[in-house]
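[1] Sequence and predicted structure below; questions after.
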Amino acid sequence: MPLPATRIVDDAADHVRAVVHPEIYRHSLRTYLLGMEAARRDGVTDIDEESLFLAALFHDSGTAPVYNGPARFEIEGADAAARFLRAYGWGTAKVDPIWEAIALHTTPEIPERRGMVPRYMRKGVQIEFGSAQLRESFAEAIEAAESQYPRECLEEVLQGLVINQALARPQKASQPSWVADLVRHHRPGQPGINPAF
């Protein structure tokens, strides 16, 4: 499946690729592709592909050093996307669904009620990290996405970036949150995937 072919997509991809870890960048592109596949399976034909792509692209941008502000990484990424889009003249009506999709992507049940962009970006994330059963049901789409954008130690990379930010700034792991759970289960020097992942 091709990526949307617009100037803002190209510019945003160049920007995000330059600031995030390469594994996070590839994960973001797979999240878009898998979210689109979930929408296709649901019979959705009118999703805003450009907005979904931009949401997926920026959804973990809060892990980048340049966007490591005082708020939770999800909020920092949402704010980064909003600033980027407003610089291109996008108004509130176009920006808000993207902001919500990013800010809520680690929150169960809420994105699904906030419109198609938050719903299918969250679905893309769920497929990336989901149960064996969920991933098996999307096996062909996952294989295609990973052949185009290879996956290598994603969980370890993402958890490391998020935990290190939170250890340096504890307010980034406010309770309750996914980040707080990661920090609570963190054991320095212990390899492998955090049990809270």
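    Great, that's in hand.
[2] C-alpha only now, for contacts and for neighbours.
    Noted.
[3] and the residue nearest the centre of the chain, what does it touch?
    The chain has residue 59 as the residue nearest its centroid, 3.3 Å off, counting by C-alpha atoms, centre = their mean. When contacts are counted by C-alpha atoms under 8 Å, 6 or more residues apart in numbering, residue 59 touches 28, 74, 77, 78, 101, 102, 103, 105.
[4] Excluding sequence neighbours, find me the nearest residue to the third one.
    Taking C-alpha to C-alpha, 6 or more residues apart in numbering, and ignoring the residues beside it in sequence, residue 77 has residue 62 as its nearest neighbour in space, at 4.1 Å.
[5] Would you confirm that the one you found contacts residue 76?
    Yes. Using C-alpha atoms under 8 Å, residue 62 is in contact with residue 76, at 4.9 Å.
[6] between those two, what contacts are shared?
    Common contact partners of residue 62 and residue 76 (C-alpha under 8 Å, 6+ apart): residue 68.
[7] still on that earlier bit, using JSON lines, lay out the contacts of residue 59 together with neighbour count.
    Putting these into JSON lines (neighbours: other C-alpha atoms under 10 Å) gives the following:
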{"residue": "28", "neighbour count": "29"}
{"residue": "74", "neighbour count": "26"}
{"residue": "77", "neighbour count": "27"}
{"residue": "78", "neighbour count": "26"}
{"residue": "101", "neighbour count": "31"}
{"residue": "102", "neighbour count": "32"}
{"residue": "103", "neighbour count": "24"}
{"residue": "105", "neighbour count": "26"}
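[8] Okay, one more to line up with it:
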Amino acid sequence: MSFSLELPATPIAEAALAAVRTSVAEPIINHSIRSFLFAELLVRHDDLAAEPGYDRDLVFAATVMHDLGTGTGAPGQARFEVEGADLAAQVLTDIGLPAAAVDRVWEAVAFHTSPGIAERRGLLAYLTAEGSKMDIGFNAHVTAAQQAAIHAAYPRNHMVQTLVDAVVRHANLSDTAAPLYSMADLFRSERETTGRTQLEALAAGRSPWGE
């Protein structure tokens, strides 16, 4: 499987990009696209393209829309992962994607912050979670040869801080937007007590390209 910076130009990909570009902050858009590119590198590295669960369009849809719940379209009545999954599902339903495929994307987006669960819910959920983690520096050896070109095309622009800001903003929209022990609840608590989340510290210390 060859690797290219060229993004899919299918109706699914166009709908996913349109959804994030109209509602999500630019650093998070770039993060989402990098998550797709890094997931594709993992597919190539682990020879997963021939696996029955691999669908490049669905990988693109799930990775690109995995943080859609941090954007302006999320009502803030449930955790951002769930609202992002709902929004992503609506985007794909509106363009006529079959319900089974929509459900796979919903699950991948909803579980992308749930280590130990995403990996057990099929290849799409696994790649969505791993792609987003790779953008923080995990599995850096997989991305080493291409990361400079990927970052040149889609700059970081203080992504982690922007993402944490967006998650905390969403958490503050209602009492139900940040359930106890959710990522949003953790981020908000860390910001209130120390001014900096563990994710921000992890990205600054772990990421081989800085943050």
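    Nice, thanks for sending it over. Owing to the predicted nature of the structure, the values given are computational and were not obtained by experimental measurement.
[9] the helices in structure 1, which residues?
    Here structure 1 has its helices, by DSSP state H, at 7-19, 22-41, 49-58, 73-87, 92-103, 116-129, 132-137, 139-148, 154-168, 178-184.
[10] Could you report the neighbour count for residue 11 of structure 1?
    12 (other C-alpha atoms under 10 Å).
[11] What lines up with it in structure 2?
    By TM-score structural alignment, residue 11 of structure 1 lines up with residue 15 in structure 2.
[12] Now for its match: which residues touch it?
    By C-alpha under 8 Å, 6+ apart, the neighbours of residue 15 of structure 2 are 91, 92, 95.
[13] quick one on the thing from earlier: tell me which of residue 62 and residue 76 of structure 1 has more neighbours.
    residue 62 (29 against 26).
[14] residues in contact with that one?
    By C-alpha under 8 Å, 6+ apart, the residues touching residue 62 of structure 1 are 68, 72, 73, 74, 75, 76, 77, 78, 80.
[15] how about the helices of structure 1 in TSV, adding distance to residue 196 of structure 1?
    Conversion of the helices of structure 1 to TSV gives the following (distance: least, C-alpha to C-alpha, whole Å):
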stretch	distance to residue 196 of structure 1
helix 7-19	26
helix 22-41	19
helix 49-58	22
helix 73-87	17
helix 92-103	19
helix 116-129	12
helix 132-137	17
helix 139-148	23
helix 154-168	10
helix 178-184	5
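[16] Nearest to residue 190 of structure 1 among those would be which one?
    Comparison of those against residue 190 of structure 1 by C-alpha to C-alpha identifies helix 154-168 as nearest, at 11.1 Å.
[17] Report the aligned residue range of structure 2 for the closest one.
    Counting by TM-score structural alignment, helix 154-168 of structure 1 falls onto residues 159-173 of structure 2.
[18] Quick check: residue 161 of structure 1 touching residue 65?
    No. Judged on C-alpha under 8 Å, residue 161 of structure 1 makes no contact with residue 65 at a distance of 9.4 Å.
[19] now, among the contacts of residue 62 of structure 1, which is nearest to residue 175 of structure 1?
    Ranked by distance to residue 175 of structure 1 (C-alpha to C-alpha), the contacts of residue 62 of structure 1 are led by residue 72 at 10.8 Å.
[20] I'd like to know how far the counterpart of that closest one in structure 2 sits from residue 93 of structure 2.
    In structure 2, residue 72 of structure 1 lines up with residue 79, judged by TM-score structural alignment. Noted for residue 79 of structure 2: a distance of 21 Å to residue 93 of structure 2, by C-alpha to C-alpha, to the nearest Å.
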